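Colleague: quick one, structure for this:
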Amino acid sequence: MAELLRSEGPARPVTMPRGLKAWLVTGYADARALLADPRLSKDSGKAHELFARQAGVTSAETPALARHMLNSDPPDHTRLRKLVNKAFTARTVSRLRPRIEQITDDLLDTMAGADSADVMEKLASPLPITVICELLGVPEADRKAFSGWSNTILSAAAAGEIQQAGFLMNGYLTSLIEAKRESSTEDLLSDLAHVSENGDQLSPGELVAMAFLLLVAGHETTVNLIGNGVLALLRHPDQLAKLRSDPELLPNAVEEILRYDGPINLATLRFALEPVKVGDVEIPEGGFVVISLLGANRDGERFPEPEDLDITRATGGHLAFGHGIHYCVGAPLARLEAEIAIGRLLARFDDLTLVGDPGELRWRESTLVHGLETLPVRFR
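Modeller: Got it, this is the predicted structure:
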């Protein structure tokens, strides 16, 4: 489909499921350029006004949880990102390896007593939610509820259901942060509640929105990266055999999985601050822009034979985590969790096969995330 869209032009008008009219970009070069183009804004307040004007309705107030750094422009984005960057450097994340390995091994132990299991239920979903909740300091008893809210917010559910999930999550995070402000604990959320950069500190509203972003983005991306990765390898037994014979290929295999079948369908919404030319197409001022990360990563002009999974491919430059100032802050953590989860799954079970027809697998209904609902496997 992406190849067909690219053949029709560099950008084409589309209507999104909730009626938003936008311009869809699927080519790699254009996508990469636009992801870093300062003429495209991510200001959530202005975006809500533009959408309301497009729909001919009165603009509603921007939801509190949406006022995070992913939905902001410099200088606000620069300030917010600076306050959280230190927590997600590759060096900082690497210190989490022993704990991630322990959680993974515990999850695999629960799978080992049977001859089949759902990888999404038993590994891909619980690992990232456990890691990010431990990192941020979310009590174990609350994690199931949080995961349910997150799934609803990122789904294609009815607007009322999404609003209710957002309301519940906002209330929960507000209470949790107030508790951490009163009594500091050893976790990232407590650190953020007290962090100061040259005297600057997150406001209560900014802190709630930041917690929401880190919790949702910190586990949703990784859930789907693990699930998509296991499925890709099972559907390409030659690549699976190659990885089993040379586990040193695992980091590159994760990068190829990110390129081949990444966890995010579309980059989050942008709009043009002025007319922007994409090839011979002009996107007007105020026009919304939707960038297909999956489409860009399957562009044959950038990646030869893009429909083939090749874990030895030089995959540098893929856009699975975005590009530019909004590049995913949690990318190092997602990579580490995927390497550990996939590597240890393959090491534990030497005869792993997919149950049923791949074409019958159910994918989540979402324009944003690209992931499976279930992934049944059989093993020894």
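
Colleague: from now on I want contacts and neighbour counts done on CA atoms only, so please keep to that.
Modeller: Fine.

Colleague: all helices for the stretch 201-350 of the chain, in order.
Modeller: 204-234, 237-245, 250-261, 293-297, 331-348 (DSSP state H, counting those that start in this stretch).

Colleague: name the nearest residue to the most centrally placed residue in the chain, ignoring sequence neighbours.
Modeller: For the chain, the residue nearest the mean C-alpha position is residue 221 (3.2 Å; Cα atoms, centre = their mean). Computed as Cα to Cα, 6 or more residues apart in numbering, the closest residue to residue 221 that is not its neighbour in sequence is residue 263, at 5.6 Å.

Colleague: dump the residue contacts of that neighbour.
Modeller: Contacts for residue 263 were tallied using Cα atoms under 8 Å, 6 or more residues apart in numbering; they are 221, 222, 224, 225, 228, 320, 369, 370, 371.

Colleague: ok, 6 Å please
Modeller: Applying Cα atoms under 6 Å, 6 or more residues apart in numbering to residue 263 gives the contacts 221, 224, 225, 369, 370.

Colleague: would you turn the helices of the stretch 201-350 of the chain into a markdown table with distance to residue 47?
Modeller: Output for the helices of the stretch 201-350 of the chain, formatted as a markdown table (distance: least, Cα to Cα, whole Å):
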| stretch | distance to residue 47 |
| --- | --- |
| helix 204-234 | 17 |
| helix 237-245 | 43 |
| helix 250-261 | 29 |
| helix 293-297 | 21 |
| helix 331-348 | 26 |
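
Colleague: need the winner for burial among those.
Modeller: helix 293-297 (a mean of 27; mean count of other Cα atoms under 10 Å).

Colleague: so what touches that one?
Modeller: Here helix 293-297 has contacts from 2, 26, 27, 28, 259, 265, 266, 318, 319, 320, using Cα under 6 Å, 6+ apart.

Colleague: for the residue nearest to the fourth one when sequence neighbours are not counted, give its distance to residue 307.
Modeller: If the residues on either side of it in the chain are set aside, residue 28 comes closest to residue 296, at 4.1 Å by Cα to Cα, 6+ apart. The span separating residue 296 from residue 307 equals 12 Å under the rule Cα to Cα, to the nearest Å.

Colleague: before we move on, back to that, quick one: closest of the helices of the stretch 201-350 of the chain to residue 177.
Modeller: Set against residue 177 and scored by Cα to Cα, the helices of the stretch 201-350 of the chain come closest in helix 204-234, at 7.3 Å.

Colleague: one more, please, to line up against the first structure:
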Amino acid sequence: MTNQPQPPTAQDIPGPAAPSLFSWEFATDPYPAYAWLREHAPVHRTRLPSGVEAWLVTRYADAKQALADSRLSKNPAHHDEPAHAKGKTGIPGERKAELMTHLLNIDPPDHTRLRRLVSKAFTPRRVAEFAPRVQELTDHLIDQFAARGSADLIHEFAFPLPIYAICDLLGVPREDQDDFRDWAGMMLRHTKAGQAGGPRGGVARSVKKMRGYLAELIHRKRESLPATPAPGEDLISGLIRASDHGEHLTENEAAAMAFILLFAGFETTVNLIGNGTYALLRHPGQRRRLQASLARGERDLLETGIEELLRYDGPVEIATWRFATRPLTLGGQDIASGDPVLVVLAAADRDPERFADPDALDLARRDNQHLGYGHGIHYCLGAPLARLEGQTALATLLTRLPDLQLAEDPAELRWRGGLIMRGLRTLPVEFGPVR
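Modeller: All right, here's what the predicted structure looks like:
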């Protein structure tokens, strides 16, 4: 970090006491603290539990600017890392496993090239073709617990659904997908980058195993790849074919791309389904309204409802790391070259300057340009698939288990501590058994 004079911290600002950030109590409900920051310190420099110092951006207008600002790079090489911060600004294990060259860590022109290759798997047509498989997976998972009358919707439903879906999309053989589920489960339980005391070793080991498997799978697919692409060809085969036809995709790039699509594609959807179901159970009026709409065969409220759930309590609390490539001013604060900048999507999406009654859940909200999937060139590539999975999961749950209710006091539920993602550890529910 530079030796420039430090701006006032939130604790230096006169007025109400500054909130405590990054505690377990904060993880349960961060929104009051974010409201305080929006009002008193909208671009706020803080020391994270990992020891890294970074700027938190909490207002919608500033957040949208930062997400699209080319002076804020995604490449960690632009971070002036002090010794105590080495390796603490990314996904645990990705550096050692040579998985850094993916869309979350690079800028144009490499970002443009890789995104063009991968975007072919997420066109509206391709996602629509995948819809029957998502519905099949959804029904199969519900079948496993429907007759029991109870379930943990995180571990039995929200977690396996996107894992199996993204494995299918990548082209991971069905007999290997349970291994991916185990590795992803380790990452989901222990990814707490930026959280004090977060165990990173288990994550790193899982990343290393996944890297080894992906390298072997890429080699096997390259050896057996037919000369002509088949309809609906899997994503890994498509990446290999591109690298063999002049797109200059290295094996490390292919493995890193497959890894980040799995890593980013599953946890966001786990949290979308988990947080969304929880919000509906806590707002019975909105939930009944959606069920009535589904019973009439209508989808408009489901579609606007998913967007509102993304805004209200979305799966990504803070956008992934950005680093200033040169000095800039954001929200009235001078940011030095090399400084990390973290855009707090959860705070921006409840900014009263942008959203009317932002703390209310309104599934019919129309003016809803939320930042839940980012903005600019790094807008989430897998957003169409995540929306499909979220809509399918919620619609099927509410239709097949109409009396679904929480089986535990909300005060007893625990949220996974961490910096980037926001999601429940468990979501125990009860319902009338369905045969």
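
Colleague: map the residue nearest to the centre of structure 1 onto structure 2.
Modeller: With TM-score structural alignment as the criterion, the equivalent of residue 221 of structure 1 in structure 2 is residue 268.

Colleague: please enumerate the strands of the stretch 1-150 of structure 1.
Modeller: For the stretch 1-150 of structure 1, the strands defined by DSSP state E, counting those that start in this stretch cover 12-15, 21-25, 40-41, 116-118.

Colleague: out of these, flag the one nearest residue 60 of structure 1.
Modeller: Per Cα to Cα, nearest to residue 60 of structure 1 of the strands of the stretch 1-150 of structure 1: strand 21-25, 18.1 Å.

Colleague: in structure 2, what range does that closest one match?
Modeller: Under the criterion TM-score structural alignment, strand 21-25 of structure 1 matches residues 53-57.

Colleague: what about that stretch, distance to the chain center?
Modeller: Here stretch 53-57 of structure 2 is found 19 Å from its chain centre; the criterion is Cα atoms, centre = their mean, to the nearest Å.

Colleague: how far apart are it and its match in structure 1?
Modeller: Here stretch 53-57 of structure 2, set against structure 1 after superposition, deviates by a mean of 0.5 Å using mean Cα distance after the TM-score superposition for structure 1.

Colleague: so what touches that stretch?
Modeller: Against stretch 53-57 of structure 2 from outside (Cα under 6 Å, 6+ apart): 42, 43, 44, 45, 46, 47, 63, 340, 341, 342, 343, 344.

Colleague: for residue 11 of structure 1, which non-adjacent residue is spatially closest?
Modeller: residue 25 (4.8 Å).

Colleague: what is the corresponding segment of structure 2 for stretch 100-114 of structure 1?
Modeller: Using TM-score structural alignment, stretch 100-114 of structure 1 pairs with 134-148 in structure 2.

Colleague: if you could redo that for stretch 230-237 of structure 1, that was the one I meant.
Modeller: Counting by TM-score structural alignment, stretch 230-237 of structure 1 sits on residues 277-284 of structure 2.

Colleague: what about residue 31 of structure 2, how many residues close to it?
Modeller: 16 (other Cα atoms under 10 Å).

Colleague: thinking again about what came up before, pull out the buried residues from the match of stretch 100-114 of structure 1.
Modeller: 134, 135, 137, 138, 139, 141, 142, 145, 146 (16 or more other Cα atoms under 10 Å).

Colleague: so which of those residues are in helices?
Modeller: 134, 135, 137, 138, 139, 141, 142, 145 (DSSP state H).

Colleague: and those as TSV, adding distance to residue 410 of structure 2?
Modeller: Formatted as TSV, those follow (distance: Cα to Cα, whole Å):
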residue	distance to residue 410 of structure 2
134	29
135	29
137	28
138	25
139	27
141	24
142	23
145	22
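
Colleague: residue 87 of structure 2 versus residue 96 of structure 2, what's the distance?
Modeller: Separation of residue 96 of structure 2 from residue 87 of structure 2 (Cα to Cα) stands at 10 Å.

Colleague: before we move on, what about residue 199 of structure 2?
Modeller: 14 Å.

Colleague: ok, the residue nearest to residue 11 of structure 1 to residue 7 of structure 1 distance?
Modeller: Applying Cα to Cα to residue 25 of structure 1 and residue 7 of structure 1 gives a distance of 11 Å.

Colleague: ok, those two, which is more surrounded?
Modeller: residue 25 (27 against 11).

Colleague: and residue 359 of structure 1, which of the helices of the stretch 201-350 of structure 1 is closest to it?
Modeller: helix 204-234 (11.5 Å).

Colleague: what's the offset of the closest one from the middle of its chain?
Modeller: With Cα atoms, centre = their mean, you get 5 Å for helix 204-234 of structure 1.

Colleague: where does stretch 257-264 of structure 1 end up in structure 2?
Modeller: With TM-score structural alignment as the criterion, stretch 257-264 of structure 1 aligns to 309-316.

Colleague: residue in structure 2 matching residue 146 of structure 1?
Modeller: In structure 2, residue 146 of structure 1 lands on residue 180 (TM-score structural alignment).

Colleague: re the thing from before, of all the strands of the stretch 1-150 of structure 1, which one is nearest residue 240 of structure 1?
Modeller: strand 116-118 (18.6 Å).

Colleague: distance between the closest one and the chain's centre?
Modeller: 24 Å.

Colleague: who's in contact with the helix or strand following that strand?
Modeller: Next along the chain after strand 116-118 of structure 1, taking DSSP states H and E as the criterion, comes helix 119. For helix 119 of structure 1, contacts defined as Cα under 6 Å, 6+ apart pick out residue 375.

Colleague: by how much does helix 119 of structure 1 deviate from structure 2 on average?
Modeller: With mean Cα distance after the TM-score superposition for structure 1, helix 119 of structure 1 averages 1.0 Å from its match.

Colleague: what do we get in structure 1 for residue 99 of structure 2?
Modeller: Per TM-score structural alignment, residue 99 of structure 2 is aligned with residue 65.
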